[in-house]
Structure formats: structure tokens, C-alpha cells
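>>> sharing a sequence plus its predicted fold:
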Amino acid sequence: MQMNENVHSLLFFAIMLSDGILMTCTVRRVLPVGRGPIRRFAPLALFTIVPTMPSWLGDENPLLMLPFFMLVFFLCYGGPWFARGTVGIVFYELLISLNMFFDTTSRWYEFLWFERLPSMLLKLVLWLVIFLCVRRLLPGGQPVTLSPRLWVLIGVLSLSSLFSMLSFSIWGILDFTTNSFDFVLGRVANTFLPFVFLSSLALLFAIALLSRHEALEIEHKLADMREVYYQSLKREQQQVRTLRHDMRNHLTALSGLLARNDAQKAREYVQSLSQSPALVGVKRFCENETVNAVLASKAGAIEHEGLTADIGVSLPENLPVSDPDLCALFGNALDNAIEAAKTAHDKRITVRARTDKGLLMLRVANAYAGEREQLNKGLFGTTKADKASHGFGLAGMREIAVRHGGTLEANADKNRFELVVCIPLDDAE
């Protein structure tokens, strides 16, 4: 008998821990995890302990657990506060509605461990199914990103289920129940709480689906931006080639002005030509024409901003990466570096790129002033005022790297920013 109880106890604690791990992993698919061991351990402890706490319909326990539940979400997860609040409410409803359903409908049992094992096992199966569905909907492993309006909308919708579920506890209805009414209360739990659970589950899936939809829209926007960037670079290079081709005619016109002793017009003509990039020798950084054109253009911008460029690039003429992707990858990396280094004490920008062992590797390092807000892993918020129209640089580069089977890592520490991109050339589109 003692051995039986020990086995039941071990099984009970194993199910508790499994519940906690599954729920923690599910939330991590939606929200970024905060840094530090405490922020990582607290959600696991919360999701391990709360499912075992008795929660009857009308009991005060759900009300007492709500502040601690939301506190963990606000302190231990990243992202905007309204995103943390919304996700916290959705997962609170999922967890507590299950607890209240099983505990209310089985109040006639004494709550011993071995008598709660069937409901614990069923909860574990449900959380496993939810985790697998969320992982399928969000396969990238990156937390979801929705607009503030969508987060607020989902948050408002979640309040309906929240207050409906807690209304019995708010009014302390168990203090006034009789045996006959207790029977009715159990029937209410059988019909009411499953709808609360399904509504919260629908909101969770809506978050995942809306996130995928916004990700597709961002991908289309980034593709358009890459094409515009690439076409702009092509037009600039075409203007340079055209001006060089017409240089003989310009020199002939200048000679005619000098022959007529029209020094003023000759001076104005020379000044207009001197502002053209065609008269500036384009430095060769590498054999790849697209990357070379981007580096030549950005080197001029770096010099114009009073910065110093340390560029060491060795890339072949042909790469199995499209020209618009190469243009966006190198262009956005250098644009971000220039923008950050302008206000920094250290004005040096370091660029390294090469192909080695089947990999295209790009590293850009620069200093920055102030603080950088890290949104998700490897992504940082824009420092510009119009955040709705900016902040796509790193996201666009990551999309390019991931689409080609590669990786992007960005680190900001001690006012030094470093971007590293690795793309396998064999798998590149």
C-alpha cells in the first residue's frame, strides 16, 4: 500500500512538471523570454504549481491567483506591456478554466493525489495538443509580433471570458450555496467553463494566425523595399556609365566655352560636372559587381558623415544569391551602421565579408550612443521617431538569411553593435 502511494506521488509530480514545461514552452512561442535565471525559472514554477491548486467555480482561489499570474507575465517576459497583458489573460483563462471545470465537477471526491491523477493526465494531454498546434502555426521559434491595435483588440475580447469566469468568485457565491444549488452549480460548470476554455483557445490561435498574416505582409513589404533599393542603385550606376560615355562631349563643350573666353560659364560647367559621381574613381572592393556598387556608394556616405570605414571584402564575381538580396543585405547593414555611428564617440565602421567552406559570411561592427531596445532575439527597435515607417532593416536582413537557410545574429553590448550573417551557398536560392 505504501509503495502504491509512493508510485502515485512520483507520477503526480512527474505530471506536474510536464504540465509546467509544456505551458512554458507554449508561452515562449508567443512572447520573448526575459534575461536572467529568475525570469526563466519563475514561469516554470508558476505553470507547475497553479494546475495543482484547487479552483472551484465560485471559490476565491482564482481571484487570488490572478495578480501573481499577471505579475509573472509582466516581469518575466519581453515585448510591449499590452502584449504581455493580453497573452497573460489568455493563458490564465486556459489554465484556470480547466482547473475550475475538473475541480468543480469532482467536488464530491476527496482531493487526494491518486484521485486527481485522471484529471491531471487529461490536462497534460490537452496541453500537449495545444503546444503541438501552436508550434505548427509558429514554426520559426520567434515570438509573435502584432500591431498594438490587434493586441488591444484581442485583449478586450479576452476580458469577456475573464469576467464571466470570475463573476462567481467575485460575488462569493459558494458562501450561499446549498446542497441542491451545489448540484446546479456543477451543471453550470459542465456547460459554461468549456466555452470559456474554447474561447480562450480560439484567441490563442487567432494570435498565431494574425502573426503569420502580418509576417507575410512584412515579407512582401521587405521584398518591395529590396527591389526599390536595387533599382535605385542600378539607376545610379547607369547614370555614372552614361556620364562617362558622354565625357568626350562634355570636354568638347568645355573647350568651346574656353575658346570663346566665356570663363564664367566654363566655371559653372566644371562645377556641375565635379558634383557627379562619374568623376570620382570607384574603388574596387571585390569582384562581385552588385556588392562592389553597394560598398562604393556607402563608402561615399561614410566619408560624407565624417566616419571611418575599415572594409575588407573578398567575394567572387558570381554568387548563388540574387542581386536584390545582396543589395538589401549589405545596404541595410551599412545604413544601420552609419546611422548609429554618427552619434557615437568611436566613428569607425568595420565591414568583413568572404566566402569560405560553402558559406557567405558578413560581419559589420560599429559603436553606438545611448541604449538599444531589444525586441526579440537578435532584433532591436529603431531609434527613429517614426517607428511605424522604420525598423525593417534587421528584420529584412534576417528574412533574407532565413530564406536562404542561413542565420543572423545581432548583439549590442557596451555601446558596441555587431551583426553577423552566415548563408550556406549550396542551399541559397
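Structure received.
>>> CA only for contacts and neighbour counts going forward, please
Noted.
>>> just the helices in the chain please.
2-28, 37-49, 61-76, 81-105, 113-137, 148-170, 179-245, 247-259, 263-274, 289-304, 323-341, 393-403 (DSSP state H).
>>> the third one vs helix 148-170, what angle?
If you take axes from the mean of the first three to the mean of the last three C-alpha atoms, to 10 degrees, helix 61-76 sits at 150 degrees to helix 148-170.
>>> turn the helices of the chain into JSON lines, columns for distance to Leu425 and mean neighbour count.
As requested, the helices of the chain are exported to JSON lines (distance: least, C-alpha to C-alpha, whole Å; neighbours: other C-alpha atoms under 10 Å):
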{"stretch": "helix 2-28", "distance to Leu425": "31", "mean neighbour count": "16"}
{"stretch": "helix 37-49", "distance to Leu425": "36", "mean neighbour count": "17"}
{"stretch": "helix 61-76", "distance to Leu425": "39", "mean neighbour count": "17"}
{"stretch": "helix 81-105", "distance to Leu425": "38", "mean neighbour count": "23"}
{"stretch": "helix 113-137", "distance to Leu425": "28", "mean neighbour count": "16"}
{"stretch": "helix 148-170", "distance to Leu425": "38", "mean neighbour count": "17"}
{"stretch": "helix 179-245", "distance to Leu425": "20", "mean neighbour count": "16"}
{"stretch": "helix 247-259", "distance to Leu425": "40", "mean neighbour count": "14"}
{"stretch": "helix 263-274", "distance to Leu425": "41", "mean neighbour count": "13"}
{"stretch": "helix 289-304", "distance to Leu425": "16", "mean neighbour count": "19"}
{"stretch": "helix 323-341", "distance to Leu425": "13", "mean neighbour count": "21"}
{"stretch": "helix 393-403", "distance to Leu425": "11", "mean neighbour count": "20"}
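>>> between those helices, which one is nearest to Phe417?
helix 323-341 (8.4 Å; C-alpha to C-alpha).
>>> which other helices and strands contact the closest one?
helix 179-245, helix 289-304, strand 348-356, strand 359-367, helix 393-403 (3 or more C-alpha pairs under 8 Å, 6 or more residues apart in numbering; DSSP states H and E).
>>> so can I have JSON lines of the ones you listed showing distance to Glu373?
Below are the helices and strands packed on helix 323-341 laid out as JSON lines (distance: least, C-alpha to C-alpha, whole Å):
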{"stretch": "helix 179-245", "distance to Glu373": "20"}
{"stretch": "helix 289-304", "distance to Glu373": "25"}
{"stretch": "strand 348-356", "distance to Glu373": "21"}
{"stretch": "strand 359-367", "distance to Glu373": "15"}
{"stretch": "helix 393-403", "distance to Glu373": "13"}
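>>> try it against this one:
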Amino acid sequence: MGQIIRFFDANGMVFELLITTLMFTWWLERRPGFAARFGLGMAALLVGSGLWRLLVPVNLWTVSAENMLAYVTYTVWIALCWRVNMRQAVFYFVMGGTLQHFVYRGARLASTWLHYFWEDASWIDTYVYALMQIPFFVIGYWCFARPLVCKQTSALAGRSVLMLLFGMLLCISVFTNLFNAMVGSQVGPAAFGIFSAFDLVTCVFVMQLAIEIVINQVARSDGEVMRELLRQQKQQMAASKATIDLINVKTHDLKKQIASLGAAISDDQVRELSGLVDMYDASVRTGNETLDVLMAQKSMECEQQGIRFDRMIDGSLLAFMNPVDLYSLFGNAIDNALEAVARLDAGEDRYISVRVRRDKGMVMIRVENPFAGDLTFEDGLPRTSKDDARYHGFGTRSMRMIAEQYDGTMAISARGGVFRLTVILPLRDADAGR
């Protein structure tokens, strides 16, 4: 038992770093052979720690060098075990290392106060210290690791990561080692408590700063993607309008030519040709030019895929909306519906229903379609089923952003095999969105 306690006492930092690093990395994609990489990395850390203690004398400089070597080894280990680049590996090491120091300092500070009552009780620094780590691990994960779960760090700037690394090294290595070397056992409980509390707060500030940097970087990156999507949709709207106008002209000419054939073809042939032309007749009248273009385009897509496209739309109610916002809102909603309905078997009821009507002084927009499978929701929006979640899921987010831009709300439900997207907007004057 004594040997086990001495082993964990000598290598406590290695195991603490393991736990805190896993708190930040458990959700990341793993590299092939993860178990072997993980085990070899931990073995290297433990063997290196043991050899260092046997061969290298303990002083300020050797302790600092040992810490730096462990930090480099941990960073490389993270990069080898998970699919992250070196900049991300440094970031996750910084977070794991700072949280480890937070746990160590918090547990040590809490257990030290017990020496006021039991001055010579060695069990405090062994058993009580280990038990006091548990609540600090829980607090650390809940406050600092959980906010970063599924937050992409690929957009982190190298300068931000270096700044965090520098602050972390000063906090948990340089100043701590200097304090221990220069003051050591001569410091009283009050001075030790003040330094420990300051050290603890510094760790909190470093981790909170890192969280804010990640959130801001992700928001800026998402904003750039959103702007690019809106730019593409604006171009698509212009191209769709030109295409629909051309189709309308050609179908009108074809109808005139069919009528001019007269007795040259039979009535059955006339009906067949007229039916084919009507399929591409893109004349849709909703009372809103933007919706006319979009509905004509989506109507043809549904016709080609054998999907029933039901629509009852009073487009005049949406005259206050910017055409690009209108195209983006309905375009994303119908595209999502098309994608879901396309997965259904041919024998199932394949339809998309679009309704726009006035309801109690508000405009209610509803897009409804059947779907197969199960949907999971996050923050009120369905989680994407696509592999690259980083660059998908912007459609529903942009729709909610547009609804909120016009002081409205968006709600999504998926029950009984039917997906319903509902947007409610307050009525405005037509000039309000111009």
C-alpha cells in the first residue's frame, strides 16, 4: 500500500494532467490506433518522470526543465492521439495544464487549512488532498471544459494560442517554482493561502480568457460563412430570375407554335405536347416577385423528383422583407424539405407544403414535409446529419437569424414523421424592409 501511495505521489501530476486533458479532448476525432498511441504516450510520460527523479537533482532549474519537458511531451501526445494540428494541440494542452494546476492548487489550499487543527497529520496531504481534488475536477469540467465541447478550434489564430501558452507557463510553472524555491517551508499559512488564492484566480482568468477567444473566433468564422452564403444566394436569386424569365418566354412561344399546327397533328398529340409544355410553365403568382421566382424554380424541382408541391401563399404580406432575406428564408426551408423528402421511398407520400397567411395581426409562414428516421435537436435546431458538421447547419441558423432580424420567431417540430418549420413575423409596412 505504501509503495502504491508513493508511486501516485511521485507521478500525481502526470495522472492529473491525463484527467484534465481528457476533459477537453474526449469528444475530438481520434487517430487510427488511438489505444496504442494513448498507452505508449502515457508510458513515455511515466518512465520519463521516473528516470528524471532518479538521475537529476532537484532544484529550481531542474524542476522547471522537467515541467517544460513534460509539457512538450503532452502536446506531442495530444497531436498524435487526436486529429488536431499542432496549434490545436498546444491549445488543448494549455487548457488541460491550467485546469490541472487549478485542481492541484484548489485541493492543496483546501487541505492545508486542516493543518490548523492537526499540525502533524501526514494523512491530510495524502488522503484529504486526493479527496479534495474530486470537487475541483467537477467544477473545472463544468465551468471550463464543458463550454468548449464541440467548439471547433481550427479557426484559432496562432498569436492567441501563443499568448495563452505564455500566460499559462508564467502562472503554473515560473512563478510557482520561484515561490517554492525562494520561500519554501519558511512561509506561514497566511502567506501560503494568499499566494495560493492568487494562483487559483489566475488559472480561472487564463481559462476564461481561452473560452472567450474560442467563442469569438468561432462566431467570427461563422459570420464569414454566413456572409458568403448570403452572397451566393443573392447571385443564385438573380440567376434563377433570369432562368425563369427565359423559361416563361420559351413555353409561351411553344404554346403558340402548338396552336398554329392545327390539323397537322392529332388531338392526342396536342394534349401530350401541351402537357409537356405545362410541366415547364414557370408562371407562379404569389403577389411577391421574389417568391414567384423561387416557387417556380422549386416547383420544377419537385416535378422532376416526383414530389407533390402544395402551396397557398399570400406573398403581399411579405412585401416589407428584403428580397435577399426572403429568398434565403424560403430557399433554405424548401431545400431542407427537398433533401428530407428525397430520402423517402417512392411508395410513400412525398410532399412539401408551404403556407403563408395572416394570423391575428401576424404573418405565419409554415413549411411542412414528411421525413424518415430520428432527429436530435440542439438549441432548438435540428443537428445536422452530415459528416462535416462544421460547414453544415448554417441554413436553419440563417433562417432563425432572418426571423429575429424582423422581430419574429422561428420554431421547429418533428413529430409523427412530419417536420414542421414555423416562422411568425409581425406585419410591417412594405417600405420597412427596403
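Done, it's in. Remember, predicted model here, so these are calculated numbers, not experimental data.
>>> of all the helices and strands packed on helix 323-341 of the first structure, which lies closest to Val87 of the first structure?
Using C-alpha to C-alpha, these put helix 179-245 closest to Val87 of the first structure, at 7.9 Å.
>>> of the helices of the first structure, which is nearest Gly281 of the first structure?
Nearest to Gly281 of the first structure, of those and by C-alpha to C-alpha, is helix 289-304 at 9.6 Å.
>>> just checking, what packs against the closest one?
Counting by 3+ C-alpha pairs under 8 Å, 6+ apart, helix 289-304 of the first structure packs on helix 179-245, strand 308-314, helix 323-341.
>>> average offset of that helix relative to the second structure?
Following superposition, helix 289-304 of the first structure is found to deviate from the second structure by 2.3 Å on average (mean C-alpha distance after the TM-score superposition for the first structure).
>>> which one of the helices and strands packed on helix 323-341 of the first structure lies closest to Leu95 of the first structure?
helix 179-245 (8.2 Å).
>>> okay, buried residues for stretch 357-367 of the first structure please.
The neighbour-count check on stretch 357-367 of the first structure (16 or more other C-alpha atoms under 10 Å) flags 359-367 as buried.
>>> tabulate the helices of the first structure (CSV), appending distance to Gly312 of the first structure.
Converted to CSV, the helices of the first structure look like this (distance: least, C-alpha to C-alpha, whole Å):
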stretch, distance to Gly312 of the first structure
helix 2-28, 39
helix 37-49, 39
helix 61-76, 41
helix 81-105, 42
helix 113-137, 41
helix 148-170, 41
helix 179-245, 21
helix 247-259, 32
helix 263-274, 28
helix 289-304, 10
helix 323-341, 13
helix 393-403, 20
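>>> for Lys347 of the first structure, find the nearest of those.
Judging the helices of the first structure by C-alpha to C-alpha, what sits closest to Lys347 of the first structure is helix 323-341, at 5.6 Å.
>>> now that closest one, how far from the chain's geometric center?
19 Å (C-alpha atoms, centre = their mean, to the nearest Å).
>>> and stretch 105-123 of the second structure, by the same measure?
The answer for stretch 105-123 of the second structure is 42 Å, by C-alpha atoms, centre = their mean.
>>> ditto for stretch 318-330 of the first structure
In terms of C-alpha atoms, centre = their mean, the centre of stretch 318-330 of the first structure is found 23 Å from the chain centre.
>>> how about residues contacting that stretch?
For stretch 318-330 of the first structure, the external contacting residues (C-alpha atoms under 8 Å, 6 or more residues apart in numbering) are 226-227, 229-230, 288, 290-291, 294-295, 396-397, 400, 425-426, 428-429.
>>> against the first structure, what's the mean shift for stretch 235-252 of the second structure, could you check?
Counting by mean C-alpha distance after the TM-score superposition for the first structure, stretch 235-252 of the second structure comes out at 2.7 Å.
>>> nearest to Thr343 of the first structure among the buried residues of stretch 357-367 of the first structure?
Nearest member of these to Thr343 of the first structure, counting by C-alpha to C-alpha, is Ala367, at 8.9 Å.
>>> now check the second structure for the residue matching that closest one.
Alignment note (TM-score structural alignment): Ala367 of the first structure maps to Pro370 of the second structure.
>>> mind listing what that match touches?
340-341, 349-352, 417-419.
>>> between the helices of the first structure, which one is closest to Arg372 of the first structure.
Among the helices of the first structure, helix 323-341 comes nearest to Arg372 of the first structure, with 10.3 Å by C-alpha to C-alpha.
>>> what is the corresponding segment of the second structure for that closest one?
So helix 323-341 of the first structure sits over residues 323-341 in the second structure, by TM-score structural alignment.
>>> tell me which two in the contacts of stretch 318-330 of the first structure are the farthest apart.
Comparing all pairs in the contacts of stretch 318-330 of the first structure by C-alpha to C-alpha, the longest separation belongs to Tyr229 and Asp426, at 25.7 Å.
>>> distance to Pro67 of the first structure for the helices and strands packed on helix 289-304 of the first structure - can I get that in TSV?
Output for those, formatted as TSV (distance: least, C-alpha to C-alpha, whole Å):
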stretch	distance to Pro67 of the first structure
helix 179-245	19
strand 308-314	52
helix 323-341	40
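>>> closest to Leu94 of the first structure out of the ones you listed?
helix 179-245 (5.3 Å).
>>> quick one: Tyr280 of the second structure from Thr422 of the second structure, how far?
The spacing between Tyr280 of the second structure and Thr422 of the second structure, counted by C-alpha to C-alpha, to the nearest Å, is 29 Å.
>>> alignment lookup: Ile247 of the second structure to the first structure.
So, by TM-score structural alignment, Ile247 of the second structure is matched to Val240.
>>> just give the closest residue to that match, not the sequence neighbours.
Ala278 (4.8 Å; C-alpha to C-alpha, 6 or more residues apart in numbering).
>>> ok, and the closest non-adjacent residue to the alignment partner in the first structure of Thr384 of the second structure?
When the first structure is aligned by TM-score structural alignment, Thr384 of the second structure is paired with Gly381. Closest residue to Gly381 of the first structure in three dimensions, ignoring its sequence neighbours and counting by C-alpha to C-alpha, 6+ apart: Glu373, at 5.3 Å.
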